[in-house]
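Enquirer: below: sequence and its predicted model.
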Amino acid sequence: MHPNQEINEIIQRINQGIASESDKDKLEAWYNSFDDTQSTIYSTFSPDQIKESIWHRVSGQLFNEKIKKFRKLYIASAAAAAVVAAGFFFYPSHAENNKLTSGVRLFDENGNGSVINSSLEDFLDSTKYVGLAGNSTDLNVRVLQTGHGEFIKVILPDGSKVAMNSNTKIQLKKNFGEEGNRIVYLDGEAFFDVKKHNNQKFIVRTKDQSIEVLGTKFNVKSYAKLAETVTVLYEGKIKLRNEQKAVMVAPNEVVTNDGEDLIKVAKDVKHTTSWRQMKFSFEEELIQDVIEQLSNWYGFQIQYQDEIPVQRISGELEQGMKLKDVLLVLENLSGAKCQLSNNILTIQFSK
C-alpha cells in the first residue's frame, strides 16, 4: 500500500472515532519523518521544541477529545500544522517556493503606477494600516491590486480602512470622497471599516450585487471565478441588492448570493475573519470555490480532468502549511486526486 494512502485511511478512521493505538503510532512516525528545515521559522525555540509542541497539541486533539468538523483539517495536516503561540510563527510557502507577502500596486486612470510594500507583521497588527496619501507619491489612485499570496491593509482617501485578500482588485470612483457617493468596485475579497464622511453613502459594487452603507464594518468575498458572493456584517447596517431583490443586513448575518437568490442567515461569523490572521477558513463552501481561493493564495493554475461535483466542504488551514500538505487535506476532504506540476494543479474527481 502506498504510504500516503495508508495515512489517508488512518485519518479517516480517526475522524470516524475508530482509530487504534497502532494508528496513532503510525501517524506520529509519518509526522516525524518530515524535514522541518524546509520551513522558515521565526522563534526563540529550537525546531525540536516546536515540533514537540505541535505534536502534543495535535495528538491531544486526536485522541483525548471528540473530533470536531474543523479539527479534521488539523489532523490531515499534522506534518505542517503551524502553532501561533509561545512567540513563533511559520510563514507558508506558496506556488512551490514563494512566500506570502504584504504589498499592493496602485494605478491612476492613465495606468501610471507605484508599489507599496509592507510587512506581514504589520498586516497581522490590527492597529497598523498604510495610508495612501503618504505613500502614493502624488498619484491620483484609482485602482489598488494585490497579487497571488499578497495581502495589504490601507486607509482610503475618505479615511475608511480596507484589508485586501490575495489577488484582489479595488477600483475607486473618480473624485472618490470629494463629491457624490463613495463608490468602489471589488473583484476579490476585502474587509471594509467604513468611516462616515459628509453623509456620503459608501457603495461596494461587485460582479453581481451592490452594498450601500454610511458607516459600518463588513466583509465581501466576490472573486470573478467564484460561483457565489458572500457578504458578512459585523457592525452597523447595510442594504444589499442584486437584480432580483434587496435585503437589509444586521450584524452577525451572512448573505450568500448564488447569482439568483440572496440567502440570509444569522450565524457565528468568527471564521469569516480568519484570512486577516493569515488563516484559510471555509465553511460549507463549494469545492470549486475553495480550490479557486487556494489558487489565489498559492499561485497555481487549475486544470480539471472531469466534471466538478456539487460538493460543499468545511475546514481551516493554519498558517505555515506547505502546499503539498494543503493538497493532501484537499484530497482527504473531496476524494479528488491532485497532482501539481510546473505550477499547474491537475484535479481528477472520478476514480
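Expert: It's in.

Enquirer: only C-alpha atoms from now on, for both contacts and neighbour counts.
Expert: OK.

Enquirer: how close does Leu144 get to Ile18?
Expert: Separation of Leu144 from Ile18 (Cα to Cα, to the nearest Å) stands at 50 Å.

Enquirer: distance of Val232 from Tyr129?
Expert: Taking Cα to Cα as the measure, Val232 falls 21 Å from Tyr129.

Enquirer: ok, and what's touching stretch 111-122?
Expert: 100-107, 128-130, 135-137, 139, 152 (Cα atoms under 8 Å, 6 or more residues apart in numbering).

Enquirer: next: stretch 281-288.
Expert: Stretch 281-288 is contacted from outside by 226, 271-272, 274-275, 290, 308-317, 334, using Cα under 8 Å, 6+ apart.

Enquirer: now list the buried members of those.
Expert: Among the contacts of stretch 281-288, those buried by neighbour count (16 or more other Cα atoms under 10 Å) are Leu226, Thr272, Ser274, Trp275, Val290, Arg312, Ile313, Ser314, Gly315, Glu316, Leu317.

Enquirer: export these to a markdown table and tack on distance to Asn8?
Expert: Listed next are the buried ones among the contacts of stretch 281-288 as a markdown table, based on distance: Cα to Cα, whole Å:
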| residue | distance to Asn8 |
| --- | --- |
| Leu226 | 28 |
| Thr272 | 28 |
| Ser274 | 26 |
| Trp275 | 27 |
| Val290 | 20 |
| Arg312 | 20 |
| Ile313 | 17 |
| Ser314 | 17 |
| Gly315 | 16 |
| Glu316 | 18 |
| Leu317 | 17 |
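
Enquirer: please compare the first structure with the one that follows:
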Amino acid sequence: MDKDTLNYLFKQFQTNMLTEAEAQQWDAALSDPNNDEGIQALADQIWNRDDLLSHRANDEDAAAILGYILEQPQPLRKRNIRLWPKLSAGIAAAIALIILALYLFKGVDSGTSSVTFANDVAPGGNKAILTLTDGRRISLTDAAKGELAQQSGIRITKTEDGQIVYQAAATKSAGHNGFNTIETPRGGQYMVVLPDNSRVWLNAASSLKYPTNFSSAKKRRVELTGEGYFEVAKDRRHPFIVSAGNQEIEVLGTHFNVNSYHDEPQLKTTLLEGSVKVVSKGREALLTPGQQAVLTGGSIRVQDFNVRLAVAWKNNKFMFENDNIQYIMRMVSRWYDVEVVFEGALPDDKFIGSMSRSEHVSEVLKSLELTGKVKFKVEGRRIVVTK
C-alpha cells in the first residue's frame, strides 16, 4: 500500500472515523507484512509526541491494556489479526493505547467512573420555532404534519419526517416578499428546505433568517447565528450569501458548514463540496473541498481540515480531535441544555474521541471520565467539572 493511503487510513483509525470500506482497507493493511515498516513509523510518531509523553503507559501497563482489549467481545465482522504477533512491543503498545481510547469513547464501562447525578438529562431533538412575515410564531415541535401557512404565493408544509418545505402555491397570491426566521433552542435541531430548494440543517441554539421568495432578488441572502450545514441549490445567476457574525460566505452551489456561535472564540467555515468565498472586513479567502476558513477578529486563516469533524453534529455525533474540555463542554451544554461550571484548575489535556448525541448526558460524561483526566458532578441541569 502506498504511503499516502496508509497515512490517511491511520489518521481515520485514530479518530474513529473509518468508513466501512476504509475499515476493510485498514484491516488488509494490518494483515500485509509489506506494511509493517510503514505502520511502525506511524505508531512511532504517536509514541513520541511531546503532548502524550506524560500519559505514556509503562511496558507492564501497556501489556495489561493490550491483553484486556483482546479479551473483549469483538464485532461479528470478520477481522484478520495475524499481524499482531509480528509487531514489536512498541507498536503493539502504541496501537493498544489508541484502541483503548476508542473503546473508552464508545462507552465501555470499567466500573471506575465517579460521576454522580441528582438526575440524568435526555439528549436534544427536533425542536424549533418558525416566525412568519406577519409575526406569527409556530412551534414546529408541536405542529401537525401538513400545511402550516401560505404567504406571498409560497406554501409552507411540515413533512412526515418533520422537515419544513417551501413550495410555490398552486394559486399564487400577490404580496410583499417578507422574511421568515427558524430558531432552534438549546437542546434542539431542525432541517428546512428553502424556497430555492437549498437544504439547511440547524444545530442547537441557532437561527436562520431568509426571504420567503428568492426569485425577485439578484442574490439569495440569508442570516445565520449559531451553527448550520448548507446544501445550496445551484443557480449561477443568483449567488447564495450567508451572513454570519462579521463575515459573509458567497457560493453558487455547494455543501459547507458554518460555526458562528457567539461563545466560540473563532468563526469557522468548512467546505465539503464545491467552492466558497469567505469575506470579512476587506479580506477574503477562497476555499476548496477539505479546507476550513478560521476567522479571528479580522484575520482569515485557511487550513486543511477533516470535514467529518465539522459535520459530526449533523450526523448525530460528538467528534473531537485534540480539543480541550472547555470546547467539548460547550457542545454538551448546547445539546443537553445544561449549565456547565468549572471548579478549580482546568485540565489542560487534549481529547480525541467520538460519541453518539443520542445518549443521555450520563453516558457522555462517563466516557470522558474514563480518560482519568476529568470528573463530573451533575445536579439537575447543572454540571460541575473538576480536574
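Expert: On my side now, so go ahead. The structure displayed is predicted, hence computed values, not measured ones.

Enquirer: tm score of chain vs chain?
Expert: Once superposed, chain against chain, the TM-score is 0.67 (TM-score structural alignment, normalised by the length of the first structure); 289 aligned residues with a Cα RMSD of 4.1 Å.

Enquirer: so for Leu144 and Ile18 of the first structure, which residue has more residues nearby?
Expert: Leu144 (23 against 10; other Cα atoms under 10 Å).

Enquirer: ok, of the buried ones among the contacts of stretch 281-288 of the first structure, which one's closest to Leu345 of the first structure?
Expert: Distance to Leu345 of the first structure, by Cα to Cα, is smallest for Val290 among these, at 13.6 Å.

Enquirer: aligned partner of that closest one in the second structure?
Expert: Alignment note: Val290 of the first structure maps to Ile328 in the second structure; criterion TM-score structural alignment.

Enquirer: grab the nearest non-local neighbour of that match.
Expert: Phe320 (7.6 Å; Cα to Cα, 6 or more residues apart in numbering).

Enquirer: can you count the residues close to the one you found?
Expert: 20.

Enquirer: Three-state assignment for it, please.
Expert: Assigned with DSSP: H, G, I helix; E, B strand; the rest coil, Phe320 of the second structure falls in the strand class.

Enquirer: on that earlier part again, give me the mean distance between the helix or strand encompassing the match of Val290 of the first structure and the first structure.
Expert: Using DSSP states H and E, Ile328 of the second structure sits within helix 325-336. When the first structure is superposed, helix 325-336 of the second structure averages 1.7 Å from its matched positions, counting by mean Cα distance after the TM-score superposition for the first structure.

Enquirer: tell me the buried residues in that helix?
Expert: Buried-residue list, helix 325-336 of the second structure, by 16+ other Cα under 10 Å: Ile325, Gln326, Met329, Val332, Ser333, Arg334, Trp335, Tyr336.

Enquirer: and that helix, how far from the chain's centre?
Expert: Put simply, helix 325-336 of the second structure sits 12 Å off its chain's centre (Cα atoms, centre = their mean, to the nearest Å).

Enquirer: quick one: the residues in the first structure that the helix or strand following it pairs up with.
Expert: Reading on from helix 325-336 of the second structure to the C-terminus, the next helix or strand found by DSSP H and E is strand 339-342. Here strand 339-342 of the second structure aligns to the first structure at residues 301-304, judged by TM-score structural alignment.

Enquirer: for the equivalent of Asp208 of the first structure over in the second structure, what are its contacts?
Expert: Structural alignment (TM-score structural alignment) places Asp208 of the first structure against Asn246 in the second structure. By Cα under 8 Å, 6+ apart, the residues touching Asn246 of the second structure are Ser280, Lys281.
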